[in-house]
Structures are given as C-alpha cells and as structure tokens.
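A.B. asks: Provided below are the primary sequence and the corresponding predicted coordinates.
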Amino acid sequence: MTASDGLTRTQLAAYLDDFLSVSQFKDYAPNGLQVEGKDNIRTLVTGVTACQPLIEQAIALNADAILVHHGFFWKNEAEVITGMKHKRIKALINNDISLFGYHLPLDAHHGVGNNAELARVLGIISPRVCPQVSQDLLWQGHLKAPMLPEDFAAHLHTSLGREALHIGDKTKPISTLAWCTGGAQDYIDEAVKLGVDAFISGEVSERTYHSAMEQGIHYFAAGHHATEQFGIQALGEHLSREFGLSHHFIDIINPV
C-alpha cells in the first residue's frame, strides 16, 4: 500500500482495534470509531482530547479522520446531543471527518501507550507492568541514578512542559518509581505496596496528600494532559509509517 492509497475507514478501525487489543478492556467510554466520516483516509490528525479547537484545526488541514485518547460518550454523561456536544459532532459530520477514540487501550499498550511513552520520555530504566493492577495500567521502574525530589520535579517540568506538584519529604532521594498517567491518583496505595520511592500520575485529589504523607511515599501530580500527550503522538506516527498517512499531531494546551 502506497502513501497515495491511504486506508479505508473500516480498515483503520479494524487495524486499531486489533493493534490496541480493544476486546481485552472494560472501559467507561467506547473505544474505536465514534463518529463516521468519509470512506477513505489519507490525512490523519491526532490530539489528546476531541475538543472544538482540535476539530477546527483538523478541518483547516482537510483531515479525513481525527484520532484521540479522550473521545466522546463517557459513562454517566448526558445522552442527549445538545450544546457543546452538538457543536462538536455537527462540525465533524458537516466536514465528513471520522473520529476515533481509544482510552484505556492506549494507556496500557506496551509499545506506543501513554505509560510506556512516559517512561521513554523520562528515561526510566526497566519499565514494566505491575500485575496486581488489572488491564496493565500501573507500571514501575527505576532511575539511572538517585535524584532528590526537587531535581526530579525539575526533570518532570523540562520533559513534560508543565510544573509538577510534589508531595513528600523533600530530603528523601528517589530511585524507584511507579506511575499511571491521567486521573490515576488513587493507585497510590498500590504503589506503596510495591515499596517504590515515588508515584507519578496526572491528577491529584485532596485525599492524595494524606495518603502520600502518612505512607511515606513521594507523589508527583504531573498533569493529566501532560502525562498523556505522548501516546497518541506515537500511535499516529506508527500509523503514518505503516500506511503512508499524512499525520499531524495538534497539541491543544491544557494546564490540568
């Protein structure tokens, strides 16, 4: 298949469902094709979240499909298509653009997933899945050399483009880590069971402070968007290499 051939919408959906092992996951949003657009796909836009600015930039690029980590139709949200949701979906349909969304399958993938990519970006050694948490969502590894929390926070800032919140003893060095990208702060107790020095996720809750301080583990809230910006890029680049698609990653800044 040449670059000019592209893929059909059905071929891309089937490939992604298989590549990301979608059938193995119990998720709270549909994984796969969420809005149907044109049959043939040659230009692909990727982004973390299917927000209106991402859709508008995809339209400007004459994209055939958008591939995101955070798509539409989440569990417990209103089922009606009105307001913001209507505006987004209308823009996709009016421009014949398909929307594909992959949530937990992209977090967990061992090759291009958010957790695997975060380890790569941070230079974590021997990254591996922690089997006590299902669906391969909690990972662990170690640093090349111990770092003080202040220095590791600076490393996170440089690597992710966002200042991280640190909770813990500022004098206690870090050698071993566990992590789960996004809204995974409640895996901190599982990280404690692993005996690691620090746990990284995207978001933080009020209760996370007490869990970290009372259990003697460093916690870093490095940003939901910031920790999940790399997996979708890696997946888009993979598709571009495999099928000759024109790929554009669009980073819509989100400080959360």
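C.D. replies: Perfect, thanks for sending it. Residues are numbered from 1 along each chain as shown.
A.B. asks: all contacts plus neighbour counts: C-alpha atoms, from now on.
C.D. replies: Will do.
A.B. asks: from the contact counts, what lies against the host helix or strand of residue 45?
C.D. replies: Assigned by DSSP states H and E, residue 45 belongs to strand 43-49. Judged by 3 or more CA pairs under 8 Å, 6 or more residues apart in numbering; DSSP states H and E, strand 43-49 is in contact with strand 65-70, helix 229-243, strand 246-249.
A.B. asks: take this one as well and set it beside the first:
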Amino acid sequence: MKTSELIQYLDAYLEINKIPDASQNGLQVEGKVEVKKLGVAVDACQDSIAAAVAAGVDLLLVHHGLFWDKPVRLVGSEFRRVQALIANGINLYTAHLPLDWHPQVGNNAVLARKLGFEPATGFGASGAADGRCIGCIAEAQTSIALAPFLKLLASVLHADVRADLFGTHQIKRIAIVTGGGAFLLPHVLCAGVDAYITGEPKHSYFHFTKENKLNVIYGGHYETETFGVLALAEHLQQKFQLPFEFFHFPTGL
C-alpha cells in the first residue's frame, strides 16, 4: 500500500496528536513511497535498523524513536542510524505514549488482557485535554493468589520480574503503566489496587512502597513494552494484509 495512506491511517488510529509527549510521534524518517513489508521493534537502535535492512522492510514501526523534545546532532551513532534508514529507503514511524494508552493495541491494555484482567478505567494522567491516561486499572473476575500471579506475569513477559511485596496476598485489581512508570507510585495509594505493574524500578521509591504496604512488580522497561508494537503490527496485517517481522533486542532493563 502507499506509504502516505498507511501513515494517515496510523496517525488517525493512534490519535497521535491528542496526547502530550516528549517523543516526536508519527513519521520521523521518510523512505519508500510504497510499503509491502513492516518491521517492528521496541527501540530504533542500530541493531533494529540493521535487522530491518536485512529483512527488506519498507517501514520500521517502533515505540522509542530517534527524535524527542530536544534537537539531536546527527553525529556518531545518531548519524549512522539515520544514514542506514535513508540509504535503504526505510520509513521510520514512532508511537510512544499513543501506543501506551491505546485501548485496543496499547501496551497496558494488551498486557492486562494477557494476564486475564480486563481494563476498567485509566490510570496516570497524561495531560491530554480529553483526560485520557497513560496506563490502566484492570480487574479480574476472581482473585488470584500473589505467588501464582507472579509466575503468570513472568510467563507472559518471558522474563524474570522484580517484586517488592508488602501488600495483600490476593490479586484482583491491578494498575499497569509499562516502561518507566515508577514516578506514578504516589498515585497508586489512592487507586484502590492490589498490585502495580510497571517496567523499571527507582531506588527512591523502595521505602515508599514498603512504608505504604504496596505490591509493586517490575517487569522490565523493554519487556513490558513489546506488546504494543506487536499488537499494532498484527492489526495492520489483518486490516491491510501487510506481513511483518518483529526484531527482538532486549536490554535487560
């Protein structure tokens, strides 16, 4: 399909202009005018771009792109990333917070459903005019004991998790903000949840978690944010018959 048509669809489907974000979401690097194959990755790193070149993709869809709120000097590794994209005609499309909040293909909603929980309401204000949130609060039909819940989460993430457990031993209502959501821990106090799932820990919040008797589970920034790009790619494959390839380069963080 035409690149311009795909970009127009993505911009509308993800509503990329409706949520404030440090990321410059949307098309970041322009390439071929037609897209026959997609590549998806969490990060627009040199490994992902090299894999996209080798796989012959026409558009690389990522969660963490190249350009954020401050200008970037195109020198060193930053130059090599852009150079490889342009030399091979690969479009780079970025969806950061728009791919966190999305109710169908967003990181948080998809992770919740894979755990057997249904998103019920938003969590973590984004600053959007319409009040949409970055993450979600999700509920299960029946409670699950803490130990098997941790095993389930590790299985879904395909990774070990860090768990700071000072709260209830039965889990039925959870809050999720994938990636770097530790800063929202003060808001967990009044959310009425049994556990909070996010990506990476922050030292200053350990004692806060303990003193307020919370369950906080860290699944890794990278591992918790693979769900959105994959769900979006599957959606595009079904809607437009576009094949895709996922480039997996975990950071361990």
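C.D. replies: Here it is on my side, so go on. Nothing here was measured: the structure is a model prediction, and the numbers come from that model.
A.B. asks: now render the helices and strands packed on strand 43-49 of structure 1 as TSV, adding mean neighbour count and distance to residue 89 of structure 1.
C.D. replies: Output for those, formatted as TSV (neighbours: other CA atoms under 10 Å; distance: least, CA to CA, whole Å):
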stretch	mean neighbour count	distance to residue 89 of structure 1
strand 65-70	26	12
helix 229-243	20	21
strand 246-249	20	20
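A.B. asks: got a markdown table for these, with distance to residue 214 of structure 1 too?
C.D. replies: What follows is those, written out as a markdown table (distance: least, CA to CA, whole Å):
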| stretch | distance to residue 214 of structure 1 |
| --- | --- |
| strand 65-70 | 33 |
| helix 229-243 | 31 |
| strand 246-249 | 41 |
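A.B. asks: closest to residue 119 of structure 1 out of these?
C.D. replies: Ranking these by their distance to residue 119 of structure 1 (criterion: CA to CA) puts helix 229-243 first, at 10.3 Å.
A.B. asks: comparing that closest one with structure 2, how large is the average distance?
C.D. replies: Following the fit onto structure 2, the mean deviation recorded for helix 229-243 of structure 1 is 0.9 Å by mean CA distance after the TM-score superposition for structure 1.
A.B. asks: show me what that helix is packed up against.
C.D. replies: strand 43-49, strand 65-70, helix 104-108, helix 114-122, strand 246-249.
A.B. asks: between helix 229-243 and the first one, find me the angle.
C.D. replies: Angle between the axes of strand 43-49 of structure 1 and helix 229-243 is 160 degrees (criterion: axes from the mean of the first three to the mean of the last three CA atoms, to 10 degrees).
A.B. asks: what does residue 189 of structure 2 correspond to in structure 1?
C.D. replies: Using TM-score structural alignment, the partner of residue 189 of structure 2 in structure 1 is residue 192.
A.B. asks: now for that match: which residues touch it?
C.D. replies: Residues near residue 192 of structure 1 by CA atoms under 8 Å, 6 or more residues apart in numbering: 215, 217.
A.B. asks: where's it, which helix or strand?
C.D. replies: helix 188-194.
A.B. asks: post-alignment, the helix or strand that comes right after that helix versus structure 2, mean distance?
C.D. replies: Downstream of helix 188-194 of structure 1, the first helix or strand assigned by DSSP H and E is strand 198-201. Compared with structure 2 after fitting, strand 198-201 of structure 1 has a mean deviation of 0.6 Å; criterion: mean CA distance after the TM-score superposition for structure 1.
A.B. asks: contacts for strand 198-201 of structure 1, please.
C.D. replies: 174, 176-185, 188, 191, 217-224, 227.
A.B. asks: strands along the stretch 51-200 of structure 2, start to end?
C.D. replies: 59-64, 91-94, 118-125, 133-145, 162-165, 170-177, 195-198 (DSSP state E, counting those that start in this stretch).
A.B. asks: of the helices and strands packed on strand 43-49 of structure 1, which approaches residue 148 of structure 1 most closely?
C.D. replies: That would be helix 229-243 among those, by CA to CA, at 25.2 Å.
A.B. asks: onto which residues of structure 2 does that closest one map?
C.D. replies: So helix 229-243 of structure 1 sits over residues 226-240 in structure 2, by TM-score structural alignment.
A.B. asks: got TSV for the strands of the stretch 51-200 of structure 2, with distance to residue 20 of structure 2 too?
C.D. replies: What follows is those, written out as TSV (distance: least, CA to CA, whole Å):
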stretch	distance to residue 20 of structure 2
strand 59-64	15
strand 91-94	14
strand 118-125	11
strand 133-145	10
strand 162-165	30
strand 170-177	16
strand 195-198	20
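A.B. asks: wait, which of those is closest to residue 33 of structure 2?
C.D. replies: That would be strand 91-94 among these, by CA to CA, at 8.9 Å.
A.B. asks: okay then, goodbye and thanks.
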